[in-house]
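S.K.: Only the shape, not the letters, is given here:
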């Protein structure tokens, strides 16, 4: 064997059966690393991409007991010690998208072979073996992973080693894909379930038939124990919210264990109570409308960089999507998606501050750079990659356009797009060229499509969408860290030394400076306006001399600067700076948090717009002559009025519109929204009880179609969630006495009101629809005329300057030899 990799290393049980080719492959793609005593090999929670074999020395594996608060740090517990010839990090070989469950630390000076899990599987395949369920390698890996789990789970960690060995013999490894049911309500108990990796949701049926989330369980949790000893049917349904590695302890083995250790029952009860209390506390602190976040907590847990749009700041201009298309040729984000109401733990809350205000965020369809990307695992050519910062990207030169990644993405954030002929000629990888040559086909004909997704503009210093937002409403966040209730639920603390945390107070001061600047400049402009009008009326100022002329020149300059706002807003490609010149983008340093480049120009535009009325009045007073000068002044005032309306709309309408929207949608979607809602209404009533249909006919639909109902919601500042709560209480009063909340017939009530929640949602959206259309038109409708009038104003200004400067220029002609 090679002098680099000792023969003794391949005597490890997992590597023993490899042939010469498999050994060479592992040695070529793996690496030997040395660690000093006490040095970390990996930590819990990191992505498990590699399998490890100890060459010399010792490595200890430590379990970190989960604390109910991220402020409490519990002492790590030793699970086992891996010595020369032994493997650790087996979860990488079992599940390619898993996370580490243990800490690995060199107990002594150690040398460790690091073997990429993908390479290990390939080497086994070359040797005529694989990791199928029945293979010896799979059984060995699963047994060791289950042993680690039993030593880590609080319920079994304190048991004697002999008892854990008995449980290990009775453990059945199980795997569930996202959305798969583990057991259903009413099923007979089939064992005690332990979670090695993944996320499990416990559900009970809701009043309208929709599942109600009762609990979330994650790696290290135990569930299904309550019914085992009593032999009663399952009270809840358990569903895997992500790819979940589980172990099931047979019923008989668990009953025998409890007979030998009766104190285990009390320990299980205490663990369940602590878990329930922790989840209740996290939910109690959360805004009342965070149901979306907790319905798909797996998404929040997996997202490393989630694109979010603050709906109270977003002016629905679509400039983010336009900028994306301008840079990449096709937009890689769609401004449709779920909305969550959350408290941003890091960005909003400086040290010692009170509970931060809830923000309503849109989660548009855009890649969230998962910690364990399903798309990367399903790509057959390796076209989907992940850089050292965790950003997931697509190598177009390797993409065949098969669509496997788009199908694998649980949130539909990858789309297939036609491959551009000009770019395709330069972006064909060798494997694609060889495949086309074998079939005798044109490359573009054989591979007409390419997968597209957001890669956070990895070739540039910062994402185009974030840099181009005029109101800085769009930002990428890590929900597990930045969403307050998600972080509390998962027991993750925000980093104390984060840039956002240190700058929170500064951000608040900066937020105060902007309204103070607007107010101060507005007041100063108003004072100058009154003074200028008075001086013009008294004859002290005139348009052609002194301060009047200076005001006119200044007004012309400000008009030019106002029109120049279009340059930074539309010149996205000019100010998008390459991340690294002449080097690979994935070798560049961390970019840090991106900021908008357009927002300072937008604010300057508003400030200049506030100053312009004072300069116009300083030049003309209230004079409006019936000539080109009068037309210029009229155009200026109309353009200013539209701009002022737009500025006020940008400040007032987005929060009002947010309160009326249940989901993120494009403005153009509103044209067909009523038809969609009417269709939902028909489906909400189809097959439902006579009681529910009567409520809809007599009360709910008349309320939804009341003239001015949406306007009333806007004037009262009422959100759809508040309207729903109010309407829900009214329904109680409309119901017959026996069917009310505290009535004598709860079963009949549940049957009669099945589907009520969906019906209420439709009725509230119908009531708010007209107001949404009006507000959206107000928010967007002024901009087109404003731009057209700005162009007309520029032409009128040129004509005015030519007319006014004509006599002066004529007087200068004799000096240059012209006619007198």
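M.R.: Thanks, I have the structure now. Just so it is clear, the structure is predicted and the values come from calculations on it, not from any experiment.

S.K.: only C-alpha atoms for contact and neighbour calcs from this point on.
M.R.: Will do.

S.K.: Surely residue 338 forms part of a strand?
M.R.: Yes. Using DSSP: H, G, I helix; E, B strand; the rest coil, the assignment for residue 338 is a strand.

S.K.: What's the local residue count around it?
M.R.: Neighbourhood size, residue 338 [other C-alpha atoms under 10 Å]: 16.

S.K.: Tell me if I'm right that it and residue 290 touch.
M.R.: No. Contact between residue 338 and residue 290 fails when scored by C-alpha atoms under 8 Å: they sit 10.9 Å apart.

S.K.: intersection of neighbour lists for the two?
M.R.: Contact criterion C-alpha atoms under 8 Å, 6 or more residues apart in numbering; residues shared by residue 338 and residue 290: none found.

S.K.: Next up, a structure to set beside the first:
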């Protein structure tokens, strides 16, 4: 083999050959010590694990479309043929060599780094850790290989076998240790020595890696996951966070018998490499080499006095705590909604619905406040992580699937194969983010539906609905203008009324859809992958990100010890900034100023009717009319683009900007075109309708700029309008219940008259004061959080409570005061929600009238010009 820096190219011309003889598979299992117990016989009873063996090797049919297994298959690989490839995301299978051997290659190394002989399992790191393949494994170049391919669901069966668990654990730890050591930013000889004395460990969320005051026996290198360091003080706990690439306990290399000055807690599934301190002291040269190579990763201080690289402002630490506590930093593909930009239109959910036939995106989820830039000291960016799949590094949904229907595929995304799904719902119950839904399989086969408002509110659908659904639908206004204009959209799926023939659905990142088609060879037709929800957001509020690249506060807690950490992860210093959008704004402003300025200068110099360029008809009235008409055509392309749900048409935010700037240009030029004389009735009506279009459009722009930002200031957790309405009704009912209960108690005690003369008037005064217009406007002016508002209201109306006859009545009055103040806060939020939509019907109607009158005007102009 030549001395090159790459592994030999695996044989690509041959395909692996499956051994379909089940007897041969059983004999192979019998010859492998780790799993031979699976085919063990019990005298007089047959196979000890007969049902498990049937499912694993033969497969078992539980009814139509309910087959599970087989999970163990056997293949022959030709010499040099690839079994797994480094970097692949095939995290659903691992292998056991039956005969022959396999050679292991890693990038940059010409010779095999290991040879797997018969009985050796490999590939388990991908299954257990959810990580891409860390090496390329090929069949031995002289002997070839025969191997068992074991799918993820078989783990639940094989773990019952005593020897398999031990063998898998040993293989996992050995391979993990080698993989972790190979990632160190250290010379190769140091990596090998560290691997010889280190142990690979796996800790679950909440596991204590080190206790405060405990003697440091091992250096703890964080290979993957997140660690929270906690120091106890008289004032309470002080904590900070560390990510991959940092080393705990490094001070033991300078102070013998040193102790941990903090408690270390795993915040997620965390892989560590533990290096024995005693072994290092027995080899002083190794100790000094390790200190020299990895010292920067170990000099981390304490939570009370952290190293400079780990010193963050309180706002950044609060964001770290939220992101790590909720597991968001472990997402492979995270969907964010910047609530300062979100206009609550629901277009993202509708786009998902149009693409898949069912919306997999719910506009509720986890709310995070963070500093918009690293230098900000305030939590001034409000982000919502909607209930949609995060494609986690360690997906819990995969662990319980009995058929392997849900798995990780190319690119790292987690997806569901409907053909294998039996609708058991195990994945949905395991998902901590409520990102998986169950629907009838018949719904999955339907082509993507039209907007759901007509089908949900229409008489035909209501006639077929259950009684409860009819009652709910009858409460809706049949003349709802939002529904009539397609502006009301409920992304929640219809309730499932049956428990048979269900299938699980979730976000698949728009793979295998018209938005991301593949060519004849199966490769993506476009270089850039697109997401329909993001593409159809009119303001650019949605963004799919990798947490360590977007969140600066997460990027900065990656340590320098590992190759993939450090300088590669720089975070996003500008929050949700969009350079393309910024450039579009710059071009739009420049074009608007240039065209409008040049037109006004020309009119001042030449007037509207003066012929130009020795022409009989070309003048500034024609120029302003034609350019205005071109602007109107560009403006009207936006609603056309809005209907392009299932194919690429450019990001909707870019079309919204072109719609806005073309509208401003067209509006200005048309106003100049009209001059000071309105002309005949049609022309006058056209100009008035055009003025209304401009006015409503400008109101919409103003609302889109101010509304979302005002909402984020006063809403706390982002809520949908329907949730706010439901909560408001609950609070009104709570006030009524409190009043009825207090009055009944007063009458029971003989205080009925006093209650009516004192309690009820005081309650009504509080309600009138809080529900006043002034108190509503206060919400928008002061923009105080709800806790501060309630505290002020309690103080302001303290006399209303204190004048009550009993302590119980005083407490009820305080509860009513807080409830009515909360209702007024909800009103303030609802008015903004409604304002973001109410401007649109007048804008659409005036635009329709304007277009009709414009057509008549154009016909008139052409007629008078050519007659």
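M.R.: It's in. Quick caveat, the model's predicted, so the values are computed rather than measured.

S.K.: all strands for the stretch 201-350 of the second structure, in order.
M.R.: For the stretch 201-350 of the second structure, the strands defined by DSSP state E, counting those that start in this stretch occupy 208-210, 218-224, 227-233, 236-242, 247-248, 263-266, 270-276, 334-338.

S.K.: Longest helix in the second structure, please.
M.R.: helix 681-714 (DSSP state H).

S.K.: Quick check: next helix or strand after that helix?
M.R.: helix 721-748 (DSSP states H and E).

S.K.: For that following helix, which helices and strands make contact with it?
M.R.: helix 807-838 (3 or more C-alpha pairs under 8 Å, 6 or more residues apart in numbering; DSSP states H and E).

S.K.: residues of the longest helix of the second structure that come out buried?
M.R.: 683, 685-687, 689-700, 703-714 (16 or more other C-alpha atoms under 10 Å).

S.K.: What helices and strands are in contact with that helix?
M.R.: Against helix 681-714 of the second structure (3+ C-alpha pairs under 8 Å, 6+ apart) you get helix 652-674, helix 773-782, helix 807-838, helix 840-866.

S.K.: Check the alignment and tell me where residue 336 of the second structure lands in the first structure.
M.R.: The criterion is TM-score structural alignment: under it, residue 336 of the second structure has residue 308 as its aligned partner in the first structure.

S.K.: tally of neighbours for that match?
M.R.: Other residues close to residue 308 of the first structure by other C-alpha under 10 Å number 22.

S.K.: Once you drop chain neighbours, what's closest to it?
M.R.: With sequence-adjacent residues excluded and distances taken as C-alpha to C-alpha, 6 or more residues apart in numbering, residue 308 of the first structure is closest to residue 363, at 5.0 Å.

S.K.: before we move on, what SS does that neighbour have?
M.R.: strand.

S.K.: Could you verify my assumption that it touches residue 337?
M.R.: Yes. Between residue 363 of the first structure and residue 337 there is a contact at 5.4 Å, judged by C-alpha under 8 Å.

S.K.: Spit out the contact partners of the closest residue to residue 312 of the first structure other than its chain neighbours.
M.R.: Leaving aside its sequence neighbours, residue 312 of the first structure sits nearest to residue 655 (C-alpha to C-alpha, 6+ apart; 4.4 Å). Applying C-alpha under 8 Å, 6+ apart to residue 655 of the first structure gives the contacts 311-313.

S.K.: Looking at neighbours, which among these is most surrounded?
M.R.: When those are compared by neighbour count (other C-alpha under 10 Å), residue 311 ends up highest, at 23 neighbours.

S.K.: Can you say which of the helices and strands packed on helix 681-714 of the second structure is packed in most?
M.R.: Comparing those by mean neighbour count (mean count of other C-alpha atoms under 10 Å), helix 652-674 comes out on top with a mean of 21.

S.K.: for it, packing partners?
M.R.: Partner elements for helix 652-674 of the second structure (3+ C-alpha pairs under 8 Å, 6+ apart): helix 579-606, helix 620-642, helix 681-714.

S.K.: post-alignment, it versus the first structure, mean distance?
M.R.: Compared with the first structure after fitting, helix 652-674 of the second structure deviates on average by 2.5 Å (mean C-alpha distance after the TM-score superposition for the first structure).

S.K.: Next, the contact list for residue 447 of the first structure, please.
M.R.: For residue 447 of the first structure, the contact set (C-alpha under 8 Å, 6+ apart) comprises 400-401, 419.

S.K.: how much space between the spatially most central residue of the first structure and residue 410 of the first structure?
M.R.: Central residue of the first structure (C-alpha atoms, centre = their mean): residue 306, 2.5 Å from the mean position. For residue 306 of the first structure, the distance to residue 410 of the first structure equals 14 Å [C-alpha to C-alpha, to the nearest Å].

S.K.: Okay then, goodbye and thanks.
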